[in-house]
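1. Kindly generate the corresponding structure for this input.
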Amino acid sequence: MNSRVNRSRGALRRNPLQIALATALLLPMSFAAAQSTSAEEEDTATTEQATSGSATTLDRVSVTGSRIARDTFNSVSPVQVINREESTLAGFASTTGVLQSNSVTGGSSQINNAYGGFVVNGGPGVNTLSLRGLGATRTLTLMNGRRVSPAGSRGAVGSADLNVLPNIMIERIEVLKDGASSIYGSDAVAGVVNVITRTRVDDTTVEFQRNVTGDGGGDETRAGIMTGMTGDRWHLSGSLEMYQRSELTMGQRGWATDCPQPLLGRNADGTYGADDFIDPATGRPKCWTIDDSGTTINTIGTVNLVGVAGPGSIGAGANGNVFNRWRPNPGVTTGLPGYEGVSYFSRDGFSPAMLRESLVSPTKNTTGFLQGGFDLNALGDAELYFEALGHRRESRQTGWLQHSIDYVVGSPLLPAELRALPWSQRAPADGSTNGLDIGVRAFVDFGNYDNWQVVDFFRATGGVRGNIGNEWSYDTSYSHARSDSAYYTENRLTDRIARSYDVVSDGNGGFVCRDPSGGCVAAPALTAAVVGGDIPQAYRNWIVQDTKGRTIYTESTFNAGVNGPLFDVPAGTVSVAMGAEHRRQEIDDTPDINSINNNLYGFTASQPTRGKDSVSEAYIEFEVPALSGLPFAQELTFNASARYTDYDSYGDDSTWKLGMLYTPVSWLSIRASRGTSFRAPALFEQYLGATSGFLGTASDPCNDYGSRSPDSPRYINCASEGLPTDFQQTSSITSITQGGAETGLAAETSVAMTAGVVIQPEFPTWFGDLSFAADYYDIKVDNGVARLTGGSVLGLCYDSQPSDFNAGLGQCGLVARGANNSLSVTSGYVNISESLVRGWDFTARYVRDIGPGSFRTTAQISNYLDQAGRTFPTDPLRNNTGRITAPQYAGNLDLSYRVRNWQVRYGLDWVSSTNDYDYYDTYFDTDYRQDYLMETGNYFLSSLSLQYNGDDWSATVGSRNIGDKEPPMISANAGYNRVGNAPLYSGYDYFGRTFFFNVSKSF
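-> Presented below is the predicted three-dimensional model:
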């Protein structure tokens, strides 16, 4: 049996195994097409077809990337197909896991539950999909060809949450890795994911899967039931399933709790960093001194004050030095009695509570799906159909807090010897010290705190579809979706902290609040025990309160379309699809009142995010067969599509796409497409409520501006504000972030080009079937929407021309300097200049009968040539490919052997080595090789599984990451978001060796 594809006027005539192979390579697939027959049954089907001489003509089907139903699986754009059987063999316990795997994403980083301690769009616990590394808002997710509406918490909800998708009901997933706005509308910039459910179910199936990690934590459990019934004119089916993942904490993985690799050069043995430093005075390790972002120092068990000289701790310098951090030591009687100075790296930064932080946060998902249809026997054999999807996510994240107790100058809570000290820090802008300057700040271990969310998502769809005449069909539907989220955080309240500092004596040697109303509890007096983290529970209970916000996101969509043949031409039939769509979206996020009133201590304040938008669209698509059945032109087909879009917020635009599929000989196909896409900014990008926070004093552009040239714009601009040349900012900078609707945010456009080749050479039967596909892609996004930081706005303003600066033009309209030279900056979403992604996707497949069974192997490799961008036209275009978390290559290998009812699979995932040295050498002429560990080696993960399929049941057992591979290590001070010493990157496995089993039974 060979892999030649014979076509006649658009019909594909092959036996089942050949159809599967053609589908796999022409689309191309990551896994083989779903096969319900055994190897012997496939051979029987082949023999019977060959003997009878009959041919099988496929039903007209629609493949993601086109609205036109056709008789073949061929597509002018690359489409990857994943069936559920292979995802089970691979050990995935959820649809989220399948979609975020490297085989789909090509190694680009995804937002998952390892991001619980970071600010992400959609809120903590959300899981999104980004194709080509262009972000989740540029990837469109469909379910049965219809949009999956955004879901999540907080104000930045704008993408589909993969958690809402069912699992047991899924038949296959089609992934279009090409721009398709002319086909599907806004957001389809990088590609489209279409999750397709089983259409008719006539039995009941129950399924259970359990994934257990070898080192504990992060276990997954899924249980589901699917059932259905079919009558003469109706069908009804549905599923209900529960998915739960337990928490994986930092302390459960040794690599996450190792001492952060500090700012040290390469050791003599070629390694970086150092072993855990043990403080000889306490015998405790000095770990966790650098936070996960690699930018700041966590300090606990110390106090901050100035102007005092005294003895230092062991290794912290000679007696008489002046320190800015001190820790209790009752043996010290000189300088600052009872305290010794500590150096930068000998400060205490470790707390056992850090081991209880979430490495991968827990979640519990409950999902129900119901679908059905009724034949009307009217309106062109029409079917009245409906779908309903309901989902609840309960997620939680555990973090750790460093708490500051600010004792104001002269506070009675201070020991007598410290009350007369001068201020060490000016009064914080948040009002937490009642406007008084700080004399002593104590950095204490406050322990753990929790965030948690409850997200309810519902989508209902109803429609009617039927025929117009003998060859045309129509489909019209209405969908309404709603995401309703409640999100909670254990927060410290600023006003309660301020009241706790305003104390009077209780007459018994203690203190009480001057205003005791509401149960106010005085802050603890400064003692060695308090500095060590022994904080009275009553004080904790007073300043901490559960805060609650609510996010509601709704989306309504009306669709109507028709498709069918227009007329015949010598090579076949010209077909067309056309239709219209109207969509309305609305977001309403109301943070807790304490967040709105800027009353959250150490957390950003947020205003409500409220906005709505609607869009009306019309599209048309043509498919034109130009040549067929000729020498060196077995098939030549062109596809053209266009869409007109009219947003209430951004006006109108149009997109288009042209594609071509050329088969000169039966074993070779060439495809290419070029088109434009359009993305209106998401609602949160337009209407995000102002979120306030603080930047460090070092962010003031005028600090020590006298060291610059007197002719430079920054020198002139700072001097125009009357600042001295040696100016140093002493107050935190207020930073406000808001949506871009008020600052002229525009829609973004993009151009995408793909070109590919599919080779299916003919070999003798004994050799087997070998196929290969290669696809080149080039996507350029112009005017892209991005979030500009407060620091960037400050730099752009003070480096602008003095005339613009004094007139408050450009970015300077967002900067204000107030009393006492305090500084505030407003930033938000803006249109950046350019983003570019370019690369190759390769797929190879080999199938051969060996002994009594069939062997199949599939290899996929993604090669990013460019992942580049710039913020402003004057900026250089810098390529990030090959940097940490942006590998140039990612690949996977899938080997399977099926014999009778048994199938064994081996999988290998690969992420190529990365380094930032070349990036900094190229663009900044800086060599960090002796300072930081900024590179990772090739990363491989192996999996192995065995499956048995009975008549009405199946069982699968296996292991993922069978080598127990740990993620690679980088330097803590290298400036990356990290988990322990590992980069925060979804392509690395944080769980370790995992065992899984899956059982399924049908009745």
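
2. Could you use CA atoms for every contact and neighbour count after this?
-> OK.

3. who touches residue 506 in this structure?
-> By Cα atoms under 8 Å, 6 or more residues apart in numbering, the contact list for residue 506 reads residue 512.

4. And this one, please, so the two structures can be compared:
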Amino acid sequence: MLRLVPAMMGGVSLLAIGAQATAQEAGASSNDDTIVVTGSRIVRDGYSAPTPVTVVTTEELTRTAPGGIADGLNQLPQFAMDASTQNTGNQATNNGAGNFLNLRGLGSVRNLILLDGQRIPPTTFNGTVDVNIIPSALVERVEVVTGGASAQYGSDAVSGVINYILDKDYNGLKGQVQGGLSGYGDDKSFKASIAGGFDVLGDRGHVLFSYDHYERDGLPRNEMRPRGGEWWGRVGNGTEAAPYRNQINVLYQTGTFGTLFPYAENFAVNDGNPLEGMHFLPNGQLVPFDPGISPPGTSNKGIGGDGSPSIGHTLTGSQLTDQFFGRFDFEVGSNVNAFAQLSFTESRNKYVTIGSGTQTNAIYVYADNAYLPPAAAAALAGYVGRDGIAGTEDDARVGAGRIHADQPFKEVDALSNAYTFLTGLEGTVGDFNWKATYAYGDTILRSSHAGNFYQQRFFASFDAVRDPDGNIVCNITLTNPGLMDDCRPINWFGEGSPSQADMDWVSGFSKFNVKQNMHIVAGEFSGDAFDLPAGPVSFAVGGEYRKQKLNQTSNSNPAIETSTEGLRTNVASRINKYNSTNVGIASGAYSVREAFIEAAVPILSGHQFAENLDFNGAFRYTDYSTSGGVKTWKLGMSWTPFSDLRFRYTRSRDIRAPTLFELYAGDQAARGGFFDPLSGRNDNIITLSGGNPNLTPEIGNTHTAGVVWQPSSIPGLSASVDYFNIKITDAISRLNRTAVNDECIVSGGTSTLCQYVVRPYPFDYSPASDNFPVSVRALSINQALLAVSGLDYELSYNFGMQPFGRDANIGLRLLGSYVPNRTTQADANSAPRDVHNKENDPTHRINLSATYQDGPFGFTARARFIGSIDRTQDVGVIYEEPTVAAIVYTDITVDYDFEIGGGMYNAYLTINNVMDTKPPLIANGQPGQQYPTNQGMYDVVGRYFTAGLKFEF
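-> Now for the predicted structure:
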């Protein structure tokens, strides 16, 4: 049978020892062995580790999430804020190509990804693992350790471990083909896989292989879904007089598709200018600008009028993944087995960050511009500005903003290749088990961001003048001959005025490549040391050596400032090569040495007060070449007073060391909206970020306590509740650019943080409205605090319908997470902030599933509940609608088994989001650029149909 149903099948039982799992996770296997899940390196008959573990089979994960195992995991209540193609950003520096799991919402770098207990080398520049590289066709189940596990499994397991378990003994041939389509007739997907296993060299060798292919079109434009083209924006300023609220048809007052000379309240330099409040129509006509209705407290945006939105953003990115895997096991001797496995994955992701790249409030237009209408040029030439002297350069100019709807869309093309190799020996010596392995991983990410403006060319092209012969040329060719003699003067007045050749000349590809590799040598020895009255004392001891190297190259290193010489149309004192996605270079390496020991000690067995009482302890010493030695440990207890009830408790100290990218990354520059209280302006700003070689490991302290109830009087029923409390100190985080700027302002310009805020003029310059920052540096430091606590709970019940005259089975499972506390502290100068039940972190998340199996026919229904969230936890910040309502998504799957010619087949149809539930309306400050909801948590695709066929011979 292909289906892994929540019942006992094929003589296989799954013992969820120390786990939030029961016989529901039972699955088909190639043999009749018992599968033991411990959440520990110690495997011993009857041993129950105290670590809470959620166990789900591949079939259960993909039954209502046919896109893949990662999609199924992302929908579990314990995961939050995962990065994937549904959650694209407006910069090409995001991890777009792949699926990156985020346990507890504490960050993908804080959970450890394993394959059969082996660390997987990172596949991205920031040290995370794209789980798409794992051969899903051969994955039997996934074990999620929902608590600190650094002492047992290795550094970086601060929030937990996700361990993929392969069916290494599989014999036969199986495959799958499926297609998907949304209820709107778009976002097509296709998936195909083939996997096989067979014995060679008699029964001494075994070969495994698989190939997985997945592709999905995505949704190239926000407008493809309701609300996506309605230009929703957040207006107000969060005060009682002007609370934040969602508003339709919100448009920028600082730029138009044809070029605008904004009013002085949006660009102070235009105060009293004769062209203030004028803009160009598509035909080049200069007319008065209607700013629309300006909502109280809102800066730079109006409702209606002649303003423009940002357009062209991708709603969900496209994805194309191919994954190859092969493994060979060989019995060297009666007690020694050799193995080697190799995998290769290529993932490609494309998405548009923004179609209308904007230079809002960043352009000066001069009276001698050859494309200005004569009357406008004359008015500007006679304008007497602040210095009172007509005709000076400062007077004969006007500030302008343009949103380029006529430029090529700025599309990211991210291609990631990952190679992994693992080989080793394992065997037994007497009653002891041993294993020695070597692993190598090599990954390269190639990211290209098309349609980016060359800053030099753009500003130079805007400054079009007439030479002595009357020809229109770039002013820079007259004032600075030899600097940019190939400059192409461009008419930017009026939407559609620039030709395709013009756009080609100012547009380019911002590119960066990140290459990373890791060598891992590891060994482990385990078994029973000696016996106590209550049973054997078991142990596992071992060590690991890792060496990792990072090399990043770029064609737009922001550390190398682009010259502004001769660019009099440029407002900023600093510009980067491109108007977005300027990524620095980086190079670095480190090595890690680790040694660990874990022990399980039985205290009582068969006692009147305890059927079993066990103690578990683990210790690991980790030595980083960059920051020295660190100790991690874990203590746990498991108490079974009687066979139906078990209590468990753990206390651990965990670490995560800074990644190579956090240590050595070159400067990156991102452009985005920013409000500056000093100047009172809300405009685009460059945020610089980079590595910090002085970072040290962050420390996690975790408590878990739980109870598991499996009443023998009600076979098939299981319940568990686990409390968790994770506190991470010295957490590595970037200084919030807003906090840096605010601290500098509060100090009157004297704070040491002021060095990270670059302004065109000194801090006390007047008028302050002209002193909007050019850039802010967001530095990574070891000062942050992250803390989260709550409850995980599970209830499952599996029973047969035989008493009712039906040879059928029903399986029910409820998984829930209750997170009433989440605290963050950006740095030592900031107050701790309560952020629970906000943004990506609802207090309640629940999955409820029911499966009905009647012979070859199966039906599964699942409800996914996402609780209501508060729009803010900030005291004094007021929203007109302070709460986002709870939401429920319903998924169903119908499938049928049949046999043809000795092969077993399973046909299935899955409908996700059956009710086509729309995401809640959550507008932001960038109308048109981002879809008005939280894409990291809510479904923006809508009803989705997937039909497929599985086969096995």
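
5. Just give the TM-score of the two.
-> Put the two chains on top of each other and the TM-score (TM-score structural alignment, normalised by the length of structure 2) is 0.84; 876 aligned residues with a Cα RMSD of 3.8 Å.

6. who touches residue 645 of structure 1 in this structure?
-> Residue 645 of structure 1 neighbours (Cα under 8 Å, 6+ apart): 185, 615, 616, 617, 618, 652, 653, 654.

7. Which residues are in contact with residue 190 of structure 1?
-> Contacts of residue 190 of structure 1 (Cα under 8 Å, 6+ apart): 131, 132, 134, 138, 139, 177, 178, 179, 779.

8. how about 6 Å then?
-> 131, 138, 139, 178, 179 (Cα atoms under 6 Å, 6 or more residues apart in numbering).

9. can you check residue 996 of structure 1 too?
-> 210, 211, 957, 958, 959.

10. Touching, the third one and residue 997? I think so.
-> Read it as residue 957 of structure 1. Yes - between residue 957 of structure 1 and residue 997 there is a contact under Cα atoms under 6 Å: 4.2 Å.

11. In structure 2, point out the residues matching the helix or strand residue 629 of structure 1 falls within.
-> Using DSSP states H and E, residue 629 of structure 1 sits within strand 609-630. Mapped onto structure 2 using TM-score structural alignment, strand 609-630 of structure 1 covers residues 586-607.

12. Structure 2: helices as residue ranges?
-> 58-63, 69-74, 150-153, 374-381, 455-462, 475-479, 500-506, 660-664, 737-746 (DSSP state H).

13. Among the ones you listed, show me which one is buried the most.
-> Burial of those is given as mean neighbour count (mean count of other Cα atoms under 10 Å); helix 150-153 ranks first at a mean of 27.

14. what does that one correspond to over in structure 1?
-> Against structure 1, helix 150-153 of structure 2 falls on residues 181-184 (TM-score structural alignment).

15. Tell me roughly how far the matching stretch lies from structure 2 on average.
-> Compared with structure 2 after the fit, stretch 181-184 of structure 1 shows a mean deviation of 0.9 Å (mean Cα distance after the TM-score superposition for structure 1).

16. Contacts for that stretch next, please.
-> Contacts for stretch 181-184 of structure 1 (Cα under 6 Å, 6+ apart): 188, 642, 643, 655, 656, 677.

17. From the residues you listed, pick the one nearest residue 448 of structure 1.
-> residue 188 (40.6 Å; Cα to Cα).

18. Chain neighbours aside, what residue packs nearest to whatever residue of structure 2 lines up with residue 166 of structure 1?
-> Aligned counterpart of residue 166 of structure 1 in structure 2: residue 135 (TM-score structural alignment). Counting by Cα to Cα, 6 or more residues apart in numbering, residue 135 of structure 2 lies nearest to residue 325, which is 6.3 Å off, once chain neighbours are set aside.

19. State the number of residues packed around the alignment partner in structure 1 of the one you found.
-> Matched by TM-score structural alignment, residue 325 of structure 2 corresponds to residue 369 in structure 1. Neighbourhood size, residue 369 of structure 1 [other Cα atoms under 10 Å]: 24.

20. what comes up buried for stretch 315-333 of structure 2?
-> 315-331 (16 or more other Cα atoms under 10 Å).

21. now the residue nearest to the spatial centre of structure 1: how far from residue 915 of structure 1?
-> Taking Cα atoms, centre = their mean, the centroid of structure 1 lies closest to residue 111, which sits 2.0 Å from it. Per Cα to Cα, to the nearest Å, residue 111 of structure 1 is found 22 Å from residue 915 of structure 1.

22. just checking, what residue in structure 2 corresponds to residue 563 of structure 1?
-> So, by TM-score structural alignment, residue 563 of structure 1 is matched to residue 526.

23. ok, the closest residue to its match other than its chain neighbours - contacts?
-> The shortest distance from residue 526 of structure 2 to any residue other than its chain neighbours is 4.1 Å, reached at residue 540 (Cα to Cα, 6+ apart). Listed by Cα under 6 Å, 6+ apart, the contact partners of residue 540 of structure 2 are 525, 526, 597, 598.
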